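*Asks:* next comes the sequence, and after it the predicted model I'd like to discuss.
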Amino acid sequence: MTTPYSTTTPPVPARFLLLGDSHAGCVGRAAQQAGLPFVGGPVGSGRDFLGPFLDDLDDLDDKGDLVFRDAETRRLVGEFLNTLDVAGFAGLGVPLVCTFGLSAHTVATRQNWDIHRDRHGSVPERFLRSGLFADLVRASVRGALAFYDRTAALGLRVLAPLPPQRVPGMSDASVFFAAQDVISTELTARGVELVDLRARVTDDSGHQRAVFCQADDTIHGNLAFGRLVVAELLDRGL
């Protein structure tokens, strides 16, 4: 988990709120370097935002807002909202840039899919295109989907950068790409604007080119990748 940060304090107006897992880190660093005012940063690991992570609506005094179950995440998000001078997401006046639910490498953990492999050890393409596979992926990221249901209900503008196209050894590449497609479709259906840089950062195999990879790990994008995301955000009016 990367330390959360922001590059603005009142009265400088923030251009967006950044929330997410560690994949949000390179976006924040690139925005900092560019002098782009924003508030936020990573608030947990990718696994933290796949299963349910918000309080149930029935438990809230304000039925329309978003309250995180984890106390530390709730504290960090509260500080970000205070910096933006709003009491909750319902009053958010800037776009939300968010990576929740997009840790496809976690969904694609090899052992989770062993039962579906054929005699050659591969997950069949017909299964990856099936309704059952889509149902399993949706169940795996149901917490993130519930989050985006709520942001849609609040009328927030949400932009979600697709993660670096990196598949660590613990994950199955075919499942990674198929699961990412399912997740992308679900987010789009909820009004989320995908920031999809795959055509610009991948090779012929669909994997991230080394020039856009963090050199010291197997899943993250580097500052160059973050700069492309920030450039795309600016092109979209942030």
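*Replies:* Received it, and whenever you're ready, just let me know what you need.

*Asks:* rest of the way, CA atoms for contacts and neighbours
*Replies:* Noted.

*Asks:* in the longest helix anywhere in the chain, which residues are buried?
*Replies:* Using DSSP state H, we find that the single longest helix of the chain is helix 173-189. Residues 173, 175-180, 182-184, 186-187 are the ones in helix 173-189 that count as buried (16 or more other Cα atoms under 10 Å).

*Asks:* now the terminal residues of stretch 36-52, how far apart.
*Replies:* This stretch, stretch 36-52, spans 32 Å end to end (Cα to Cα, to the nearest Å).

*Asks:* run through who's touching the longest helix of the chain.
*Replies:* 101-102, 104-105, 107-108, 123, 128-129, 134, 137-138, 141, 145, 148, 167, 193-194 (Cα atoms under 8 Å, 6 or more residues apart in numbering).

*Asks:* just to revisit the earlier point, quick check, nearest of the buried residues of helix 173-189 to N112?
*Replies:* Distance to N112, by Cα to Cα, is smallest for V175 among the buried residues of helix 173-189, at 10.2 Å.

*Asks:* what's the distance between the closest one and L194?
*Replies:* 20 Å.

*Asks:* repeat for R150
*Replies:* From R150 to L194 the distance is 17 Å (Cα to Cα).

*Asks:* those two: which is more packed in?
*Replies:* R150 (20 against 17; other Cα atoms under 10 Å).

*Asks:* helix, strand or coil: sort out the more buried one for me.
*Replies:* For R150, the assignment made with DSSP: H, G, I helix; E, B strand; the rest coil gives helix.

*Asks:* do you have the strands of this structure handy? List them.
*Replies:* Taking DSSP state E as the test, the strands found in the chain are 17-20, 39-42, 96-98, 158-161, 193-195.

*Asks:* number of residues surrounding R110?
*Replies:* R110 has 17 neighbours, counted by other Cα under 10 Å.

*Asks:* ok, it - contacts?
*Replies:* 170-172.

*Asks:* so which of the residues you listed is the most crowded?
*Replies:* Counting by other Cα under 10 Å, top hit in these: D172 with 22 neighbours.

*Asks:* next up, a structure to set beside the first:
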Amino acid sequence: MTTPCSTTTATARFLLIGDSHAGPIGKAARRQGLPFTGGPLGAGREFNTDFFDGAEGDLTFRKKEANALFRRFLGELGAPTFSRITVPVVSTVGFSAHFPATRENWEIYQARTGAFEEGFLSSRLFDEIILAMARGALAFYEYALSLKLRIVAVMPPQRVPVLSDPAAFMAAQETIRRALDALGVEIVDVRSVAADGSGFQHPEFCEADDPLHGNLAFGQLILDELAARGV
């Protein structure tokens, strides 16, 4: 899901970048007539590795397709480099927690019982593993902040595909959220509205016939929160 979804008929309110979870945000903005630039740049797993190079105030994505889209988005904003962006950056980078939560990653820590030992998911070891997996995403946010850009990270839909461990998913996204909060990144978290008492996504905010993504209503929740923050 890398189709760009910019609307540039008026001055863009924000630059939207990230994985497929950026899609519902862009769709909701288009429906609302809210001008923005950007859209998904690749799959979530592509942002957990060393996916970019940053130097002299600019940013280059290592994947050719992603970089071509990103340069187009900068052009639409009239920004010759990443550092020259004058609107907030809204990002889903790093919050596809179902990738680090893939069941196979954790089998070694579920010996005999098939479950995690008590306290493991809140342990320093677990945090270190997740942060190592998310090193590329964390470096991206650090770099954006070093350029004095306003960057807002968006937490994912609370949906866990069958190949991922739900407990690891919940714990992993919290590890990433805490790390970004410590860096000073603004975080949009609509779980109190979008999730039910079990912590998983309400059906009304789920994309139909899709095990992973939020729908248009979920995208609107995020837009509403962004608006409340003056984005």
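*Replies:* All right, it came through fine. Everything quoted here is computed from the prediction, not taken from an experiment.

*Asks:* what's the most distant pair in the buried residues of helix 173-189 of the first structure?
*Replies:* Longest span within the buried residues of helix 173-189 of the first structure, Cα to Cα: A173 and L187, 21.0 Å.

*Asks:* and for P13 of the first structure, the neighbour number?
*Replies:* 13.

*Asks:* quick revisit: the longest helix of the first structure corresponds to what range in the second structure?
*Replies:* Mapped onto the second structure using TM-score structural alignment, helix 173-189 of the first structure covers residues 166-182.

*Asks:* which residue is nearest the centroid of the second structure?
*Replies:* Centroid-nearest residue in the second structure: T92, 1.8 Å away (criterion: Cα atoms, centre = their mean).

*Asks:* tell me where the first structure has helices.
*Replies:* So, for the first structure - with DSSP H - the helices run 25-34, 71-83, 104-107, 125-128, 131-140, 142-153, 173-189, 198-201, 223-235.

*Asks:* show me what counts as buried in the first one.
*Replies:* Taking 16+ other Cα under 10 Å as the neighbour-count basis, helix 25-34 of the first structure is seen to contain the buried residues 25-32.

*Asks:* closest one of the residues you listed to T8 of the first structure?
*Replies:* Of all the buried residues of helix 25-34 of the first structure, T8 of the first structure sits closest to Q32, with 9.5 Å by Cα to Cα.

*Asks:* roughly how far does the alignment partner in the second structure of that closest one sit from A182 of the second structure?
*Replies:* Residue mapping for Q32 of the first structure onto the second structure gives R30, with TM-score structural alignment as the criterion. Counting by Cα to Cα, the gap from R30 of the second structure to A182 of the second structure is 32 Å.

*Asks:* again, but for A43 of the second structure
*Replies:* For A43 of the second structure, the distance to A182 of the second structure - Cα to Cα - is 25 Å.

*Asks:* cool, and T60 of the second structure?
*Replies:* T60 of the second structure sits 25 Å away from A182 of the second structure, going by Cα to Cα.

*Asks:* same thing with V231 of the second structure?
*Replies:* 21 Å.

*Asks:* just give me the neighbour total for the nearest residue to P24 of the second structure once chain neighbours are set aside.
*Replies:* Among residues not flanking P24 of the second structure along the chain, G219 sits closest, at 4.6 Å (Cα to Cα, 6 or more residues apart in numbering). By the measure other Cα under 10 Å, the count of residues near G219 of the second structure is 21.

*Asks:* I'd guessed G219 of the second structure sits against K27; true?
*Replies:* Yes: applying Cα atoms under 8 Å as the test, G219 of the second structure and K27 come out as touching, 7.3 Å apart.

*Asks:* list the residues that contact F95 of the second structure.
*Replies:* Contacts of F95 of the second structure by Cα under 8 Å, 6+ apart are 44, 154-156, 173, 176.

*Asks:* hmm, 6 Å instead?
*Replies:* Residues in contact with F95 of the second structure (Cα atoms under 6 Å, 6 or more residues apart in numbering) are 155-156.

*Asks:* identify the residue of the first structure aligned to it.
*Replies:* By TM-score structural alignment, F95 of the second structure lines up with L102.

*Asks:* D48 of the first structure versus its match, what's the distance?
*Replies:* Distance, L102 of the first structure to D48 of the first structure, by Cα to Cα: 11 Å.

*Asks:* and R119 of the first structure, by the same measure?
*Replies:* Taking Cα to Cα, one finds R119 of the first structure at 34 Å from D48 of the first structure.

*Asks:* higher neighbour count, those two?
*Replies:* D48 (18 against 8).

*Asks:* so V27 of the first structure versus L96 of the first structure, what's the distance?
*Replies:* Distance from V27 of the first structure to L96 of the first structure, by Cα to Cα: 13 Å.

*Asks:* actually F212 of the first structure, sorry about that
*Replies:* Taking Cα to Cα, one finds F212 of the first structure at 24 Å from L96 of the first structure.

*Asks:* before we move on, what about I183 of the first structure?
*Replies:* Distance from I183 of the first structure to L96 of the first structure, by Cα to Cα: 18 Å.

*Asks:* do Q32 of the first structure as well
*Replies:* Applying Cα to Cα to Q32 of the first structure and L96 of the first structure gives a distance of 17 Å.

*Asks:* check N222 of the first structure too.
*Replies:* 21 Å.

*Asks:* then L60 of the first structure?
*Replies:* L60 of the first structure is 22 Å from L96 of the first structure, by Cα to Cα.

*Asks:* which of these two has more residues huddled nearby?
*Replies:* Remark: of L60 of the first structure and L96, L96 carries more neighbours, 23 against 12, as counted by other Cα under 10 Å.

*Asks:* if I read this right, that one contacts G20, doesn't it?
*Replies:* No: using Cα atoms under 6 Å, L96 of the first structure makes no contact with G20, being 10.1 Å away.
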